[in-house]
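**Student:** A structural model of the following input is requested.
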Amino acid sequence: MKIAVIADPHFHDINHRQGVGVGAGAAMRTLADTAASTRVFNESFHATRALLDDIVRRGIFLVIVAGDLTDDGQQSTMAAATALLDDYSRRFGLRFVATPGNHDLYAIHGRHQSKRYLNTDGSHTLVTSDPAMQQGGSVERIVSDEMYCGGYGTAIPALGAYGFFRRDGDLHWECPFGTDDRLELRSFEIVSADGQTIRRMIDASFLVEPVEGMWLLSIDANVFEPRDGELDPALEKSYHDSTDAGWNSMLRNKGFVLDWMKDVAARAKASGKRLIAFSHYPVIDPLNGTSTDEARLLNDTSFLRRTPNPEVSRVAAATGIKLHFSGHLHINDTAVFRDGDDFLVNIAVPSMVGFPPAYKIVEFDGERLDVETITIADVPCYDAAFAHYRIEAARDGVSAAVTEATSHADFLSRHLTEMVRHRYLPKEWPQDLARLVPQLTLGDLDAFAATSRPLSVEDAGAVIGSAQDEAGTMAALALFEVIVDWYRLRKGREVALDFIDPARIAAYRLTAQRYAAGSWPQGSLQDRFGSFMRMMMDWLDSQPSRDFSVDLATGEVTSRDHLGRTVRRQTGAA
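**Tutor:** Below you'll find the model as predicted:
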């Protein structure tokens, strides 16, 4: 039996503008908001359908959803997203088993949401659930309860059909609190760091056996820890957002879930059940050993903030859970953690609204799990919002180059380019490097590596342009384009090679070799770009990430490279 694993659909209903009645006008989000986000919005409407249609065509009926089904948990969006899944269940017999993501709910009481929607003339209207939200640059403001993101008490019942409660036909169902599925019985105490504030919080984890011999363990890794001194339980600011916390906060606040995981793993092994665990957040460092280099180059990034520390991975591996799927980061990655005889394999699943658009298919073969990564490049009506984007861009005097995309995957690749330009370079990169990058080429990077004396950013001007641009080389390639490819590889690993000219990859390898052959003081320009090239090579070479097998007895990950050679990843973080 094959199982589809999808993550982060972030479904947004483009046909219903919240607050103005069902069917009362298109609900297209602005291009400006899309360009500034790590995900696209309007395109999720058709991309989610294309994803589900592909699953149906392959004859798969069991689908794991690793969190963030919805755009931002808005009441009307939740209703539209669940209606879509329910429709595929009725028409095609799909069975969905989900875990909640940080965009699906917020703590107990929920939180306000505010979104800007395009008007026909390119202006935008603000729709918000918060009466105190200012109108800003929007031509109109609409206050609507439909925009409110619910807490556990409303979001989990809305998602209830996806394993959160017992269903007729399930062979087994339980949660960390026992076999009673009533939500009011599935709560625990969570305490602020100073020990002064105590809240009752719900944990929505569950174990279900939908078909004979298959145990699916949904782990609610959302943690909403109260902030010191915040006494109003209904305010968003009263909690630490789960977005960056993830599994790092699980050890401190949800030890009972880890104890339960260990018990589940032991019982699964004793009874011969096949066990797949999944949560929204990765439980192993998704940067696969490049965290030190990323910290050296970029200091503080969202990836680093969301990286599980080694102790988290060690404790998770000690539970006996061998296999874990995650979402959240919108990346394609496979990581292995070992600690003595314990091991854990984390398979990070991409999103259809971020580069690269893909999902996973898994199939058991004895003690082996075969994993296939399916890229969905073509989505019908992928350009449904493009005409609106062009009107907005013309009104605001900005580029609409992303609307020249020839497919959904091409659009996401172009969107990533704009993210690098408007988000990653100005917000993640040190200011001195961000200012320097537009002046540089790949040839300049080579020239830095060929310079024996340590360079500072201020010294770079004397070297820029000194590289020989030989015919047939990539020396004139703008460093900005190299950085975009770096992010493509960071997010897509092997899948990204479908979107990068092989000649570029060959040139990057030569540049990386030049940096690997040298040694410079930490903090020098060569040292910083050396980190950059080391990470690129690690993402190119260190792991099978598209189609592979996992030996669940040993933790060995095996695949075939493009030459048909066996590639193994036996060790990861330790």
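
**Student:** make it CA atoms for all contacts and neighbour counts henceforth
**Tutor:** Will do.

**Student:** Could I get the full set of strands for the stretch 201-350 of the chain?
**Tutor:** 206-211, 214-218, 274-278, 323-326, 333-339, 342-348 (DSSP state E, counting those that start in this stretch).

**Student:** Figure out which of these is closest to Leu433.
**Tutor:** Set against Leu433 and scored by Cα to Cα, the strands of the stretch 201-350 of the chain come closest in strand 333-339, at 27.5 Å.

**Student:** so what does that closest one touch, helix or strand wise?
**Tutor:** If contacts are counted by 3 or more Cα pairs under 8 Å, 6 or more residues apart in numbering; DSSP states H and E, strand 333-339 sits against helix 310-318, strand 342-348.

**Student:** Doesn't Glu372 lie inside a strand?
**Tutor:** Yes: assignment of Glu372 by DSSP: H, G, I helix; E, B strand; the rest coil places it within a strand.

**Student:** Could you give the number of residues near it?
**Tutor:** Residue neighbour count, defined by other Cα atoms under 10 Å, stands at 17 for Glu372.

**Student:** try Ala462
**Tutor:** Residues near Ala462, counting by other Cα under 10 Å: 9.

**Student:** Make CSV from the strands of the stretch 201-350 of the chain and add distance to Asn15 and mean neighbour count to it.
**Tutor:** Formatted as CSV, those follow (distance: least, Cα to Cα, whole Å; neighbours: other Cα atoms under 10 Å):
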stretch, distance to Asn15, mean neighbour count
strand 206-211, 33, 21
strand 214-218, 31, 24
strand 274-278, 32, 20
strand 323-326, 30, 25
strand 333-339, 34, 24
strand 342-348, 31, 26
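
**Student:** Could you save the ones you listed as a markdown table and add columns showing distance to Pro9?
**Tutor:** Below are the strands of the stretch 201-350 of the chain laid out as a markdown table (distance: least, Cα to Cα, whole Å):
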| stretch | distance to Pro9 |
| --- | --- |
| strand 206-211 | 21 |
| strand 214-218 | 17 |
| strand 274-278 | 16 |
| strand 323-326 | 13 |
| strand 333-339 | 18 |
| strand 342-348 | 14 |
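
**Student:** before we move on, back to that, which of the helices and strands packed on strand 333-339 sits closest to Asn222?
**Tutor:** Asn222 lies closest to helix 310-318 among those, at 14.6 Å (Cα to Cα).

**Student:** coming back round to it: want to try JSON lines for the helices and strands packed on strand 333-339, with distance to Ser123 as columns?
**Tutor:** Output for these, formatted as JSON lines (distance: least, Cα to Cα, whole Å):
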{"stretch": "helix 310-318", "distance to Ser123": "47"}
{"stretch": "strand 342-348", "distance to Ser123": "38"}
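
**Student:** Out of those, flag the one nearest Ser144.
**Tutor:** Closest among the helices and strands packed on strand 333-339, using Cα to Cα: strand 342-348, at 35.6 Å.

**Student:** Would you do the same for the sequence below? I want to compare the two.
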Amino acid sequence: MTAKAFPLLVLTGACLLMGYHSNLQAQAQQIELAFLSDIHLQDVYAPLHSPEFKGIFNPKTGKYATIRSMKSQLNSTRLFNENYFAFIQALEDLRHKGIQLVVLPGDFTDDGQPMNVLALQGILNSYARKYRMRFFLTTGNHDPVKPFGGTGGKKDFLAGDGSEQALAGDADFFPSEEVAVSSQINYWGYEEITRALADFGFFPAAEDIFWAHPFQELDVDGYDFRRALENSRLDQRLYRAENSQRLLPDASYVVEPVAGVWLLALDGNVYAPSGEDWSGSSVGFNQAVTAKRHQLKWIEKVVLEAEKRGKTLISFSHYPLVDFHDSASDAMKSLFGEKKFQLARVPSRETSSEYAKAGIRIHFAGHMHINDTGMFKEAVSGKTLYNVQVPSLAAFPPAYKILTLPEPETMEISTIQLETVDRMDEFFDLYRVEQQWLLQTDDPKRWNPRILDARDYLDYTRNHLLQLTESRFIPTDWPENLAAVLQELSQMDLERWAGMGSEDGENFLMKKLEETNQTERPDDFQGKLIEDFYLLKNGDELGKNLIPAVRLRFYESFFLKLLHKPLSESQVLDAQLVRFFSIFKQLYHSLPSDHFLIDLRQEEIRRFEKKPSSLETTPQR
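**Tutor:** Okay, here's the model as predicted:
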């Protein structure tokens, strides 16, 4: 895709380019926007202003690194350290492509601490000033962890000897730990975060053609920047929390940064009173659909106004609006349990229906750290809602999305995967110090040092996912016998099992369990089923590209063999394996998620093949 720049001017004080809007109106170029989600930015060289702790000295840079331990990274669904460099790499990539409109759908920081918010502010200001890039943010559950902020802390900063150091805003925050104190690790709330990042969508800018929030009239014809700025204060954007008389801020907004395009930023965060404090939720729109009912009414108004004026409306939030497991979530709940695999975060059909009826047609989301495209057709109105899951830069697959608008009803979406990231290995020697500490203390949670042999950032995040699967996902999310047998079955075993009845299949699988670790693995297929499952679940087409062709061919033929495989609830393990492959098949045969086109007029998704002129229509489901 050829990137084409727009003559955008970043507001620095009262400066405004003469004739800006008229020049934009005259542009005949394609509009391009980038979506970078779940950056989880942490300042890896933060000034902590702490007398007790500076960080760990890095000889490569001559500076103290304020990084989290590798042990903590390998127990988390996100990286804390190397994603800092991945974010810079993505911005450099966009700069070279000439893309100037950039959307960050939440979790742009890791827990909204001053050190991280200010680091993000500095990076965005730099790219805005130097390259005239504009950024539009919405909040995620890791940005205002609490709506009004509060004392915060982390136990797992890497200390000079390789041990972990607790850091908090108060010495008593971790009662059983030796705590270093720094105000930089406290939580900021909406007021502090939006004020620091005010230039990035949360408030109107002079460059905008139009800007509004849910608590004011949509007066497009009478729009006045100064009046919009006066009315955009956070204390004028409040709603009453559920089961409480207290008011909470809602940072949602709609903005027209270039002629003809409206960006609808939905703040999907939900908080509940917890004594004198507040607790946040990561569930998303399943709760926001009732807790923020005012948003739905506002969305309806925005949609009608956009349609009346011929605007292309693009919705984005931290949270998804459609099932992001290729319609396999109900089957996953049946097999794994409703509280496993973060399945509580999957929007219900009722939730998807509400937002589809409100008129949202295309929605970009993050939160899940996966690559996916979902589609929902509302039964009564017939309206179709497309949900594009933007992967995280802090997890596998590390990627971002580019949306190109060749015409108002047509959307070309490409997924740009980060492979090479400059300075990716900047802390690897420090992790080796940590590894020595763990060995000396005989810590049972030692991590596998092979992750430090990663060829590039893609390989690094893949290794992160594999170790996380082994140490956390399998023990907590999987039925024990199912996980064990999946790691033992060979290709020949699976072909034999596929031709068996339920009782014979159960006996065969139980015998395989008895032979666990007693037989040599006859092929490189054995032990790869769970790995391939996560590559598909998290990466979709990006993950599928990493599965060897020989295994892909086997899966395609194997799915056909299972069409007539009986299922008996009394044969527990056999039934679990049948269900697993049913889910696996749904993830395998997904909607396009790499490079594709959404035709809103025809309600079609078409996959781009290697030749850009060749389009393959994917049937709706």
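
**Student:** what TM-score do we get after superposing?
**Tutor:** For this chain pair, the superposition-based TM-score is 0.90 by TM-score structural alignment, normalised by the length of the first structure; 550 aligned residues with a Cα RMSD of 2.3 Å.

**Student:** for the stretch 201-350 of the second structure, what spans make up the helices?
**Tutor:** Using DSSP state H, counting those that start in this stretch, the helices assigned to the stretch 201-350 of the second structure run over residues 225-230, 285-291, 293-308, 329-336, 349-358.

**Student:** which stretches of the stretch 401-550 of the first structure form strands?
**Tutor:** Using DSSP E, counting those that start in this stretch, strands in the stretch 401-550 of the first structure cover 548-551.

**Student:** surely Arg296 of the first structure meets Arg528?
**Tutor:** Yes: counting by Cα atoms under 8 Å, Arg528 is a contact partner of Arg296 of the first structure at 7.1 Å.

**Student:** any idea how far the aligned residue in the second structure for Ile198 of the first structure lies from Ser279 of the second structure?
**Tutor:** Alignment note (TM-score structural alignment): Ile198 of the first structure maps to Gln245 of the second structure. According to Cα to Cα, to the nearest Å, Gln245 of the second structure stands 16 Å off from Ser279 of the second structure.

**Student:** Looking at the two, which has the bigger crowd around it?
**Tutor:** Ser279 (13 against 9).

**Student:** what's near enough to touch the more buried one?
**Tutor:** Ser279 of the second structure is in contact with 145-146, 271-273, counting by Cα atoms under 8 Å, 6 or more residues apart in numbering.

**Student:** Skip the chain neighbours and tell me the closest residue to the counterpart of Lys301 of the second structure in the first structure.
**Tutor:** Mapped onto the first structure by TM-score structural alignment, Lys301 of the second structure lines up with Asp263. Counting by Cα to Cα, 6 or more residues apart in numbering, Thr319 is the residue found nearest to Asp263 of the first structure once chain neighbours are left out, at 7.8 Å.

**Student:** so the one you found makes contact with Phe256?
**Tutor:** No: look at Thr319 of the first structure against Phe256 with Cα under 8 Å: they stay out of range, at 11.8 Å.

**Student:** What is the neighbour count of Asp527 of the first structure?
**Tutor:** There are 23 residues near Asp527 of the first structure, going by other Cα under 10 Å.

**Student:** Oh, that last question was meant for Gln491 of the second structure, not what I typed.
**Tutor:** 17.

**Student:** Quick check: the gap between it and Phe584 of the second structure.
**Tutor:** From Gln491 of the second structure over to Phe584 of the second structure the distance is 16 Å, taken as Cα to Cα.

**Student:** same thing with Leu494 of the second structure?
**Tutor:** Going from Leu494 of the second structure to Phe584 of the second structure by Cα to Cα gives 14 Å.

**Student:** neighbours around the equivalent of Arg95 of the second structure over in the first structure, how many?
**Tutor:** In the first structure, Arg95 of the second structure lines up with Val56, judged by TM-score structural alignment. Using other Cα under 10 Å, Val56 of the first structure has 15 neighbouring residues.

**Student:** Can you classify Ala395 of the second structure by secondary structure?
**Tutor:** Of the three states, Ala395 of the second structure takes coil under three-state DSSP.

**Student:** dump the residue contacts of the aligned partner of it in the first structure.
**Tutor:** Here Ala395 of the second structure is matched to Gly354 in the first structure, going by TM-score structural alignment. By Cα under 8 Å, 6+ apart, the residues touching Gly354 of the first structure are 38-40, 330, 412.

**Student:** May I see the residues you listed organised as a markdown table, with neighbour count added?
**Tutor:** Shown next, in a markdown table, are the contacts of Gly354 of the first structure (neighbours: other Cα atoms under 10 Å):
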| residue | neighbour count |
| --- | --- |
| Thr38 | 18 |
| Arg39 | 25 |
| Val40 | 24 |
| His330 | 25 |
| Leu412 | 23 |
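
**Student:** Could I get the residues you listed in TSV, plus columns for distance to Arg95 of the first structure?
**Tutor:** Compiled in TSV, the contacts of Gly354 of the first structure are given as follows (distance: Cα to Cα, whole Å):
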residue	distance to Arg95 of the first structure
Thr38	29
Arg39	26
Val40	26
His330	23
Leu412	28
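
**Student:** buried set for stretch 510-517 of the second structure?
**Tutor:** Across stretch 510-517 of the second structure, burial judged by 16 or more other Cα atoms under 10 Å covers 512-513.

**Student:** just how off-centre is that stretch within its chain?
**Tutor:** Stretch 510-517 of the second structure has its C-alpha centroid displaced from the chain centroid by 38 Å (Cα atoms, centre = their mean, to the nearest Å).

**Student:** What are the contacting residues of that stretch?
**Tutor:** Residues outside stretch 510-517 of the second structure that contact it (Cα under 8 Å, 6+ apart): 481, 484-485, 488-489, 573.

**Student:** Show the buried residues in those.
**Tutor:** Among the contacts of stretch 510-517 of the second structure, those scoring as buried are 484-485, 488-489, 573 (criterion: 16+ other Cα under 10 Å).

**Student:** what's the closest non-adjacent residue to Met306 of the first structure?
**Tutor:** Wrong residue type there; residue 306 of the first structure is Arg, not Met. Ranked by Cα to Cα, 6+ apart and with sequence neighbours excluded, the top spatial neighbour of Arg306 of the first structure is Asp244, at 5.0 Å.
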